[in-house]
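**Q** coordinates only, no sequence provided:
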């Protein structure tokens, strides 16, 4: 899903990049008090896990790639604002250090993976959690990565620099990630269930500990 440079029109890259900056600035203002002593180590673990998982990608037709993103998982476990900042940091390091995704397209990649997937995945989870957290986490991972892919497909399809039209990009990336997203949904649900059972205190909705 990392878009390389040269695939987006500059105007689209700048517009989506500005949206990313606006959302992440808002998220940064909302995380006061969310990084507790208990959750700080989990932030590093989640970021490291997502970083490693995202490095394992495979190409799909049209010049981009598919891989585990982990945006919905980060949103569920860390909360949407901290989760978005976590994934944005991972995507930025990948672009600056490893060249995974272009620098001009960095704002778009952050928007697709750290904004769209995290916030939509978290919203899906909260909507469906009353009917079963495991199923809600699965749906969040599945629909989150699909929505991120659709956002990337629209950006690519609307760019004159890209050789395919919107219908083609949506067909390739949207349908492709709708299928591949089943894997992300399964991983999200299994890992979340394990962590929720092992460390329920790390969940965003966990009651704070009261010292005696």
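**A** Happy to help now that I have it. The shown structure was predicted, so the numbers you read here are calculated from the model rather than taken from an experiment.
**Q** okay, CA-based contacts and neighbour counts for the rest of this
**A** Noted.
**Q** do you know how far the residue nearest in space to the middle of the chain is from residue 98?
**A** Compute the mean C-alpha point of the chain, and by C-alpha atoms, centre = their mean the closest residue is residue 71, 2.7 Å away. Per C-alpha to C-alpha, to the nearest Å, residue 71 is found 20 Å from residue 98.
**Q** repeat that for residue 175.
**A** Taking C-alpha to C-alpha, one finds residue 175 at 28 Å from residue 98.
**Q** between these two, which has more neighbouring residues?
**A** residue 175 (15 against 10; other C-alpha atoms under 10 Å).
**Q** my read: residue 76 touches residue 127, true?
**A** No. Judged on C-alpha atoms under 8 Å, residue 76 makes no contact with residue 127 at a distance of 11.8 Å.
**Q** what about residue 141, how many residues nearby?
**A** Counted with other C-alpha under 10 Å, residue 141 comes out at 35.
**Q** so between residue 76 and residue 127, which is more surrounded?
**A** Ranked by neighbour count (other C-alpha under 10 Å), residue 76 and residue 127 place residue 76 first, with 27 against 12.
**Q** now the element after whatever helix or strand that one lives in, going C-ward?
**A** Assigned by DSSP states H and E, residue 76 belongs to helix 71-78. Note on helix 71-78: by DSSP H and E, the next helix or strand toward the C-terminus is helix 80-98.
**Q** next up, a structure to set beside the first:
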């Protein structure tokens, strides 16, 4: 559901840009509470994985396709504030390098995909977890429901934005029914992908899943008389050891992201996604303006420049991973510096 330039008027685009800027600014301040030596590298991998999977459009109906938005998935894996940053990096790279999503609509896309899906996915996931057994495995169904709900809610937010500042006059009820109908189906695909991914990570490293924190029962030791006592807390691993402990997951996840972007992307559906299909069906597709970078070699994932989509995907994964790694390292470093300063003050 990448909104192109031209669907929304200038005041609406400016407003969503302000919302996006504020959301990213707050996320930059709050994300350091979610990141440590182990999860900071995972955040960069999460951004790269979301980019790769977003290339894989799946059919949802005759002549229509959908793709992962990834807000709920990222929030569950690395935390909601970090997830906003992950999705923002993905959308920035897509807009600047691949002409996917308008430049003047970047704020709109971050507001819809990078903020709305994250917030809704996280809130719903936490609500479902509250009624499920307190164990890491419960994160899988909870995140599945969160992902399912997040997509149609984001579609509804787009409808509200279009009603306020759309460049075409449409029936609110017709547009709502059409957007919710198709994006509910897309939400099912989002839920399946999110559930499978979270399940795989929970099975291997539940300690790295942000939403699973606090779901594991504390270890207890049995006294000679048969009563139980809390086990002593494990010491925090050294930074180098902490980074080494996640290296296998990072390598495996990175290879999966490269395989998805470099190989599986060749088999993605070529049908228009839900928003494009609705726009064409309701007669406002022609309001979209050509992307300013639409003639670049990587535009439309290499289709304009004749670059194989797999190669374009691999380049995109590498760029997203590099930007994400640097950004989350800086956020983590600032957090560590603040902690040291607080210790000195005390």
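**A** Right, received. Where do you want to start? Computed from a predicted model, the values in this text were never measured in an experiment.
**Q** on that earlier part again, for the residue nearest to the centre of the first structure, which non-adjacent residue is spatially closest?
**A** Of all residues beyond its chain neighbours, the one nearest residue 71 of the first structure is residue 118 (4.5 Å), with distances taken as C-alpha to C-alpha, 6 or more residues apart in numbering.
**Q** tell me how many other residues crowd the counterpart of the one you found in the second structure.
**A** Alignment note (TM-score structural alignment): residue 118 of the first structure maps to residue 118 of the second structure. By the criterion of other C-alpha under 10 Å, residue 118 of the second structure has 33 neighbours.
**Q** orientation of the helix or strand that contains residue 118 of the second structure relative to helix 71-78 in degrees?
**A** If you go by DSSP H and E, residue 118 of the second structure is part of helix 117-129. Interaxial angle, helix 117-129 of the second structure versus helix 71-78 (axes from the mean of the first three to the mean of the last three C-alpha atoms, to 10 degrees): 70 degrees.
**Q** and helix 117-129 of the second structure, what does it pack against?
**A** Contacts defined by 3 or more C-alpha pairs under 8 Å, 6 or more residues apart in numbering; DSSP states H and E place helix 117-129 of the second structure against helix 71-78, helix 80-97, helix 139-165.
**Q** those: which one's closest to residue 6 of the second structure?
**A** Between residue 6 of the second structure and those, the tightest spacing by C-alpha to C-alpha is seen for helix 139-165, at 10.5 Å.
**Q** tell me the helices and strands packed up against the closest one.
**A** Counting contacts by 3+ C-alpha pairs under 8 Å, 6+ apart, helix 139-165 of the second structure is packed against helix 10-30, helix 71-78, helix 117-129, helix 172-204.
**Q** just put those helices in TSV and tack on distance to residue 237 of the second structure.
**A** Shown next, in TSV, are these (distance: least, C-alpha to C-alpha, whole Å):
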stretch	distance to residue 237 of the second structure
helix 10-30	23
helix 71-78	19
helix 117-129	28
helix 172-204	19
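**Q** now, of these, which is deepest in the fold?
**A** Mean neighbour count (mean count of other C-alpha atoms under 10 Å) peaks for helix 71-78 among these, with a mean of 29.
**Q** post-alignment, that one versus the first structure, mean distance?
**A** Its aligned residues in the first structure lie a mean 0.6 Å from helix 71-78 of the second structure after superposition (mean C-alpha distance after the TM-score superposition for the first structure).
**Q** and that helix, what does it pack onto?
**A** By 3+ C-alpha pairs under 8 Å, 6+ apart, helix 71-78 of the second structure packs against helix 39-54, helix 80-97, helix 117-129, helix 139-165, helix 172-204.
**Q** any idea how far the residue nearest to the centre of the first structure lies from residue 77 of the first structure?
**A** Taking C-alpha to C-alpha, one finds residue 71 of the first structure at 10 Å from residue 77 of the first structure.
**Q** which residues do those two both contact?
**A** Residues touching both residue 71 of the first structure and residue 77 (C-alpha atoms under 8 Å, 6 or more residues apart in numbering) are residue 83.
**Q** wait, residue 121 of the first structure touches residue 136, no?
**A** No. In this structure, residue 121 of the first structure is not within contact of residue 136 by C-alpha under 8 Å, at 9.4 Å.
**Q** isn't residue 148 of the second structure right next to residue 194, touching?
**A** No. Applying C-alpha under 8 Å as the test, residue 148 of the second structure and residue 194 come out as separate, 9.0 Å apart.
**Q** what's the neighbour count on residue 79 of the second structure?
**A** Residue 79 of the second structure: 23 neighbours (other C-alpha under 10 Å).
**Q** check contacts around the equivalent of it over in the first structure.
**A** Superposed on the first structure with TM-score structural alignment, residue 79 of the second structure falls opposite residue 79. Residue 79 of the first structure makes contact with 122, 204 under the criterion C-alpha under 8 Å, 6+ apart.
**Q** re earlier: the residue nearest to residue 71 of the first structure contacts residue 69, doesn't it?
**A** No. The pair residue 118 of the first structure / residue 69 is not scored as a contact, 9.7 Å apart, by C-alpha under 8 Å.
**Q** who's in contact with the closest residue in space to residue 128 of the second structure that isn't next to it in sequence?
**A** Closest residue to residue 128 of the second structure apart from its sequence neighbours, by C-alpha to C-alpha, 6+ apart: residue 142 at 5.2 Å. Residue 142 of the second structure makes contact with 124, 125, 126, 128, 129, according to C-alpha under 8 Å, 6+ apart.
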